[in-house]
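Novice: this one's structure only:
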């Protein structure tokens, strides 16, 4: 979310509309980072590697593990599983996305009320929230399309745990098992947060894995479904990270193409940004 132009006093609604417009314009502007080509090649290599490894894992799980794994799970409707039914909702895409939308709205509403250094800080927070939101949204959108196209039956749809129960282009909930939407959401959120705050790697990985395990125990998905969801979530967050880095938003690109989060600015730099003498 960019700072507003100086000069003149504008009403709150005008200021809010201007800031939102500038924020959206920054997201779709032409890439400007001089190292975006190196970052793009590095991103493509990593995407191909992750896709190949996890695609092989999905096939192996589907052929050799899915049926066996389902047999190890407790019966659906087991009373003692109620805590997992609550826990699994922390990976529900609607809840995660609406929470992020609410945070973005709060930042947007507060931004016109700030000036100087405070505005610069709010812009930074808003930009990072945009990155996390779009990472989850892009990954979840891709998953919804894949679910409908692949049409894999959920466990025990058709009265069996048959891992090869497919009805392509079914576009219905019973045949929306692959990839797992919860796993996609959890991994997209985890990868996005870790991209911004690497020190949270352990915590976010634990969150994503726990969400995936709840989907297995609750018999909502096969093991291969959650691995496929993790793949889509990871690739989605990485793609959005490259988009932001190429536009110098929230990330920077090193000479070797590595994308890193922008370091927190010093107090002197914050003042320079607020005064228009440095880029936010």
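Specialist: It's in. On a predicted model such as this, the values are computed, not experimentally measured, just so you know.
Novice: From now on I want contacts and neighbour counts done on CA atoms only, so please keep to that.
Specialist: Fine.
Novice: can you give me the strands for the protein?
Specialist: All strands of the chain, identified by DSSP state E, fall at 251-253, 259-261.
Novice: what's the first one packed up against?
Specialist: Applying 3 or more CA pairs under 8 Å, 6 or more residues apart in numbering; DSSP states H and E, we find strand 251-253 packed against helix 223-246, strand 259-261.
Novice: how far out from the middle of the chain is the longest one?
Specialist: What it means is helix 223-246. 7 Å (CA atoms, centre = their mean, to the nearest Å).
Novice: That one packs against which elements?
Specialist: With contacts taken as 3+ CA pairs under 8 Å, 6+ apart, helix 223-246 sits against helix 36-60, helix 66-72, helix 116-150, helix 181-196, helix 201-217, strand 251-253.
Novice: can we see that at 10 Å?
Specialist: Using 3 or more CA pairs under 10 Å, 6 or more residues apart in numbering; DSSP states H and E, the elements in contact with helix 223-246 are helix 12-28, helix 36-60, helix 66-72, helix 116-150, helix 181-196, helix 201-217, strand 251-253, strand 259-261.
Novice: returning to what we had before: looking at the helices and strands packed on strand 251-253, which is closest to residue 17?
Specialist: Across these, residue 17 has its closest neighbour in helix 223-246 (22.2 Å, CA to CA).
Novice: how far off helix 116-150 does the closest one point, in degrees?
Specialist: Per axes from the mean of the first three to the mean of the last three CA atoms, to 10 degrees, the angle that helix 223-246 makes with helix 116-150 is 140 degrees.
Novice: ok and helix 223-246 relative to helix 12-28, angle-wise?
Specialist: Helix 223-246 and helix 12-28 meet at an angle of 110 degrees, taking the same axes, to 10 degrees as the criterion.
Novice: from what I can see residue 215 touches residue 224, true?
Specialist: No. If you go by CA atoms under 10 Å, residue 215 and residue 224 don't touch, sitting 11.4 Å apart.
Novice: Neighbour count for those two, which is higher?
Specialist: Shown here are residue 215 and residue 224; by other CA atoms under 10 Å, residue 224 has more neighbours (26 against 23).
Novice: Pick the most buried one from the helices and strands packed on strand 251-253.
Specialist: Mean neighbour count (mean count of other CA atoms under 10 Å) peaks for helix 223-246 among these, with a mean of 26.
Novice: Could I get the strands of the chain in JSON lines, plus columns for distance to residue 228?
Specialist: What follows is the strands of the chain, written out as JSON lines (distance: least, CA to CA, whole Å):
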{"stretch": "strand 251-253", "distance to residue 228": "27"}
{"stretch": "strand 259-261", "distance to residue 228": "24"}
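Novice: Figure out which of those is closest to residue 127.
Specialist: strand 251-253 (10.2 Å).
Novice: try this one side by side with the last:
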């Protein structure tokens, strides 16, 4: 029969769109977790508290610190800053999102070739990759809107260290300082990875702080810009985590409304998935 292999299963080109469609439908299905209301209340409280705290910090930095810090930095284009220019690329949203999207596509391409336990393991991997991708993508897109609407000038745009250089609705790269896009990406990725694998929290905090610092050293942003970016990245990743937990994807909800990661695929199972994927 056309579209089926020799053992009667649908062929690869039939299974592939089915696998992609099923994977996407899971993300938009009705939430089913019985504790989702408690999780929503808890997540809202945490997000509001974090937003209030970091917003106060950002405003204080804008009035008392921004001009002083950027005035103390080396001029743009200083040759000795080349290592910093390399480091900052690890927080560029374009690169992070393309890598995560590539991993998601790789999972889709492999999924129709696997069955049984190996397929289940790969689905678990794919679900986590989808979470990482959306946890970064959602706040990054929101950040692009905020940048254009707020229109804050980057350090020394206009010639002076003026932290109050705003042109609303500028939609111009020179006036896209608030919030910092690299900071959004780094903070969102750090939160998302830590949410899935808590043991990596320390490493991801160092990663995020490093990216935030590079934006200051390179005079790409004011201190308040990176704090605002980190806030948006964390809150966005938190919202996506709740979305997944409410649908029983990658996370579970405790009786008190806290959200924990589900047990992930073991390393031995991942190796078996790789072997099965390349087996004739």
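Specialist: Yep, it's here. What you see is a predicted model; the values in this text were computed from it and never measured.
Novice: How alike are these chains, TM-score-wise?
Specialist: Once superposed, the chains reach a TM-score of 0.91 (TM-score structural alignment, normalised by the length of the first structure), with 261 aligned residues with a CA RMSD of 1.3 Å.
Novice: Could you identify which of the helices and strands packed on helix 223-246 of the first structure is most buried?
Specialist: helix 181-196 (a mean of 28).
Novice: Alignment lookup: residue 86 of the second structure to the first structure.
Specialist: Aligned by TM-score structural alignment, residue 86 of the second structure pairs with residue 86 of the first structure.
Novice: Chain neighbours aside, what residue packs nearest to the equivalent of residue 130 of the first structure over in the second structure?
Specialist: In the second structure, the residue paired with residue 130 of the first structure according to TM-score structural alignment is residue 130. Closest residue to residue 130 of the second structure apart from its sequence neighbours, by CA to CA, 6 or more residues apart in numbering: residue 104 at 6.5 Å.
Novice: Quick one: neighbours of that neighbour, just the number.
Specialist: For residue 104 of the second structure, the number of neighbouring residues by other CA under 10 Å comes to 19.
Novice: show me the contacts for residue 77 of the first structure.
Specialist: Contact analysis of residue 77 of the first structure by CA atoms under 10 Å, 6 or more residues apart in numbering lists 218-219.
Novice: Could you measure from the corresponding residue of the second structure for it over to residue 85 of the second structure?
Specialist: Using TM-score structural alignment, the partner of residue 77 of the first structure in the second structure is residue 77. According to CA to CA, to the nearest Å, residue 77 of the second structure and residue 85 of the second structure sit 10 Å apart.
Novice: any common contacting residues for these two?
Specialist: With CA under 10 Å, 6+ apart, residue 77 of the second structure and residue 85 have common neighbours residue 218.
Novice: Just to check, residue 260 of the first structure is in contact with residue 252?
Specialist: Yes. Proximity of residue 260 of the first structure to residue 252 meets the contact threshold set by CA under 10 Å, at 5.4 Å.
Novice: list the residues that contact both of these two?
Specialist: Residues touching both residue 260 of the first structure and residue 252 by CA under 10 Å, 6+ apart: residue 245.
Novice: about what we covered before: overlap in contacts, residue 215 and residue 224 of the first structure.
Specialist: The contact sets of residue 215 of the first structure and residue 224 overlap at residue 180 (CA under 10 Å, 6+ apart).
Novice: Quick check: closest non-adjacent residue to the corresponding residue of the first structure for residue 172 of the second structure.
Specialist: Counting by TM-score structural alignment, residue 172 of the second structure lines up with residue 172 in the first structure. Of all residues not flanking residue 172 of the first structure in the chain, residue 148 sits nearest, at 7.1 Å (CA to CA, 6+ apart).
Novice: Help me confirm that the one you found comes into contact with residue 176.
Specialist: Yes. Under the criterion of CA under 10 Å, residue 148 of the first structure makes contact with residue 176 at 6.4 Å.
Novice: How many residues are close by the residue lying closest to residue 154 of the first structure once chain neighbours are set aside?
Specialist: Leaving aside its sequence neighbours, residue 154 of the first structure sits nearest to residue 177 (CA to CA, 6+ apart; 5.0 Å). Residue 177 of the first structure is flanked by 26 other residues according to other CA under 10 Å.
Novice: Kindly report the same for residue 34 of the second structure.
Specialist: The burial count assigned to residue 34 of the second structure is 13, neighbours taken as other CA under 10 Å.
Novice: who's in contact with it?
Specialist: Going by CA under 10 Å, 6+ apart, residue 34 of the second structure touches 246-248, 253, 255.
Novice: and if you look at residue 142 of the first structure?
Specialist: Residue 142 of the first structure touches 179, 181, 184, 232-233, 236, counting by CA under 10 Å, 6+ apart.
Novice: related to what we said a few turns ago, let's have the helices and strands packed on strand 251-253 of the first structure in a markdown table, adding distance to residue 117 of the first structure.
Specialist: Formatted as a markdown table, these follow (distance: least, CA to CA, whole Å):
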| stretch | distance to residue 117 of the first structure |
| --- | --- |
| helix 223-246 | 23 |
| strand 259-261 | 20 |
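Novice: so which of the ones you listed gets nearest residue 57 of the first structure?
Specialist: Closest to residue 57 of the first structure of these is helix 223-246 (CA to CA; 7.5 Å).
Novice: which ones are touching residue 115 of the second structure?
Specialist: With the criterion set at CA under 10 Å, 6+ apart, residue 115 of the second structure makes contact with 121-122, 273, 276.
Novice: Over to residue 58 of the second structure?
Specialist: Residue 58 of the second structure neighbours (CA under 10 Å, 6+ apart): 52, 64-66, 222-229, 231.
Novice: quick check, nearest of those to residue 267 of the second structure?
Specialist: Nearest to residue 267 of the second structure among those: residue 231, at 33.1 Å, using CA to CA.
Novice: The closest one is in contact with residue 181, isn't it?
Specialist: No. Contact status for residue 231 of the second structure versus residue 181: not in contact, 11.3 Å apart, counting by CA under 10 Å.
Novice: Would you mind measuring from the residue lying closest to residue 227 of the first structure once chain neighbours are set aside to residue 93 of the first structure?
Specialist: Closest residue in space to residue 227 of the first structure, ignoring its immediate chain neighbours: residue 58 at 6.4 Å, by CA to CA, 6+ apart. Remark: distance between residue 58 of the first structure and residue 93 of the first structure (CA to CA) = 22 Å.
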